[in-house]
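Participant: sequence first, then the predicted structure, then my questions.
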Amino acid sequence: MADKLEIRMDEYLPLRDVVFNTLRQAILKGELKPGERLMEIQLANKLGVSRTPVREAIRKLELEGLVLMIPRKGAEVAEITRQDMEDVLEVRTALEELAVKDACDHITDAQLSELKKASNEFKKALLEGKDLVTCADADMHFHDVILSATNNRRLIQMLNNLSEQMYRYRMEYLKDERTHKTLIEEHDAIRRALKKHDKVKAGAAIRVHIDNQKRSILESLTEKEEDEEL
């Protein structure tokens, strides 16, 4: 059970939703590891709540695919599988390509300045060896600036929802320090294309960015599988 697991209270939300959000973020950020068992009594004691909101939260997490119910064993954090990762990244590629092309039409000078700042903050986080959560949040902010420039509320909503599912894969990608230099270069390529309002180059740059992420995560999953076989 994660030592850092702490409930994140919100006076505007029912307790069951607070517990759900707390556990959800713990899984997405890797505080609760894939394959780790989720025992209601232990979680309830750790969070200082009754078992009922924990049970309800686990059921909702199962619906989102973040938790699996194993017969005669109980709940555990879902593993990161190849199929799930490929499904999520396939959808992300299509939506992000649409987003950067829309952004080419609408991005303002102020948003371009914000994008450059976000790019620099992400680069600084990687080069200074900040923790994975800080790096992942900086990466998300870079993409959020692009998304906000689309002026497409439905697209923003869809990618924001997908972003939550992407968080686990983003963290997995950032663990490999060999990818950091490439990530910085890819962000620069995306930003340059947006500055020139070049839809073709922007679309190509985002596809390369996501394809490299997919390749890196697949390599990581393969290495883990090989280690488990030893």
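Facilitator: On my side now, so go ahead.

Participant: please make it C-alpha for all contacts and neighbour counts, starting now.
Facilitator: OK.

Participant: list the buried ones in stretch 83-96?
Facilitator: 85, 89, 92-93, 95-96 (16 or more other CA atoms under 10 Å).

Participant: and what of stretch 184-203?
Facilitator: Under the neighbour-count criterion of 16+ other CA under 10 Å, stretch 184-203 has 184, 186-195, 197-199, 201-203 buried.

Participant: residues near residue 166, how many?
Facilitator: 19 (other CA atoms under 10 Å).

Participant: ok, which stretches of the protein are helices?
Facilitator: 15-28, 40-47, 51-63, 82-106, 109-127, 132-148, 153-174, 180-195, 199-229 (DSSP state H).

Participant: export those helices as TSV, with columns for distance to residue 69.
Facilitator: Shown next, in TSV, are those (distance: least, CA to CA, whole Å):
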stretch	distance to residue 69
helix 15-28	15
helix 40-47	13
helix 51-63	7
helix 82-106	17
helix 109-127	36
helix 132-148	27
helix 153-174	19
helix 180-195	36
helix 199-229	22
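
Participant: please compare the first structure with the one that follows:
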Amino acid sequence: MKKNSMEHYVYDHIKTAILSRKLAPGKQLVENKISNTLQVSRTPIRNAIKKLSLEGLVDIIPNKGAFVTSPTKEEIIQAYELRANLEFLAASKAMDSMTEEDFTEIKKSIEEENKVLLNKNSEAYVKSNKSFHVAITEKCNNTFLNEFIVTLINRTNIYLLLYDEFFDNPEQQPYSPDEHTYILNLMEQKNEVELKIALENHFKRAFKSLDIRYNEYKEVDEIF
């Protein structure tokens, strides 16, 4: 197997294990154990871990090692609160520049979001969810504001993939598409007061849906 292929092989295995909630947040990724289990050298393992670190799925701590990202409750709350404030700022600026065509396209993205949620497809959901929010915030025409928001979306999407109980609860119905539709309607009405409240409630609901107690985790050699 070529070097790049081995790196991708390791990367794909670790990422899948994290996103499928088999490796616990905070779990150390021990190179020797991964090497023995996957029968690959340590170089592609290190490169794969670095790539996962850049994506926010792994934390590399000097003199300690690499660990599956494990955000504190306070960090998650801070991220969602900041998102609510920044996205309100962007959305309120975007309202005047959005056209009927923009609103129509965003409504189509909500329909797609509902489909992937009904199929319990978590990775497809975070993509459609990001598309909805970015389609709105990019219309604010503020490059720096958009960069900050995208960074926060990427970070909170990791929290969603790691902890959102929706994807493990067959009885729970999707709520996000309805809330997104309501937010979009308020923007069409240019109702800033209600929009601020709706965004705050939307992100509070997102935080409450996270189940940080999830504990059906395994060891590396049990997974691969």
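Facilitator: The structure has been received and is ready for your questions. All figures in this text were calculated on a predicted structure; none of them were measured in a lab.

Participant: superposed, what's their TM-score?
Facilitator: Their TM-score after superposition, calculated using TM-score structural alignment, normalised by the length of structure 2, is reported as 0.73; 210 aligned residues with a CA RMSD of 3.9 Å.

Participant: for residue 72 of structure 1, find the nearest of the helices of structure 1.
Facilitator: With CA to CA, the closest approach to residue 72 of structure 1 among those belongs to helix 40-47: 14.6 Å.

Participant: mean deviation, the closest one versus structure 2?
Facilitator: Superposing on structure 2 and averaging over aligned pairs (mean CA distance after the TM-score superposition for structure 1), helix 40-47 of structure 1 comes out at 6.2 Å.

Participant: relative to residue 74 of structure 1, which of the helices of structure 1 is closest?
Facilitator: helix 40-47 (9.5 Å).

Participant: what's around the counterpart of residue 120 of structure 1 in structure 2, how many residues?
Facilitator: Using TM-score structural alignment, the partner of residue 120 of structure 1 in structure 2 is residue 111. Residues contacting residue 111 of structure 2 under the criterion other CA under 10 Å number 14.

Participant: show me what residue 181 of structure 2 aligns to in structure 1.
Facilitator: Under the alignment (TM-score structural alignment), residue 181 of structure 2 maps onto residue 188 of structure 1.

Participant: quick check: that match touching residue 119?
Facilitator: Yes. If you go by CA atoms under 8 Å, residue 188 of structure 1 and residue 119 touch, sitting 7.4 Å apart.

Participant: how many residues are close by residue 108 of structure 1?
Facilitator: 14.

Participant: need the contact list for it.
Facilitator: By CA atoms under 8 Å, 6 or more residues apart in numbering, the contact set of residue 108 of structure 1 is residue 149.

Participant: and if you look at residue 29 of structure 1?
Facilitator: For residue 29 of structure 1, the contact set (CA under 8 Å, 6+ apart) comprises 133, 167-168, 171.

Participant: farthest pair within those?
Facilitator: Distance extremes for the contacts of residue 29 of structure 1: the farthest pair is 133 and 168 at 10.5 Å, using CA to CA.

Participant: and the two? which has more neighbours close in?
Facilitator: Remark: of residue 133 of structure 1 and residue 168, residue 168 carries more neighbours, 19 against 15, as counted by other CA under 10 Å.

Participant: would you check how far apart the residue mapped onto the more buried one from structure 2 and residue 138 of structure 2 are?
Facilitator: Using TM-score structural alignment as the criterion, residue 168 of structure 1 maps onto residue 158 of structure 2. Counting by CA to CA, to the nearest Å, the gap from residue 158 of structure 2 to residue 138 of structure 2 is 21 Å.

Participant: again, but for residue 195 of structure 2
Facilitator: Counting by CA to CA, the separation of residue 195 of structure 2 from residue 138 of structure 2 is 17 Å.

Participant: most centrally placed residue in structure 2?
Facilitator: Residue closest to the average C-alpha location in structure 2 (CA atoms, centre = their mean): residue 157, at 1.0 Å.
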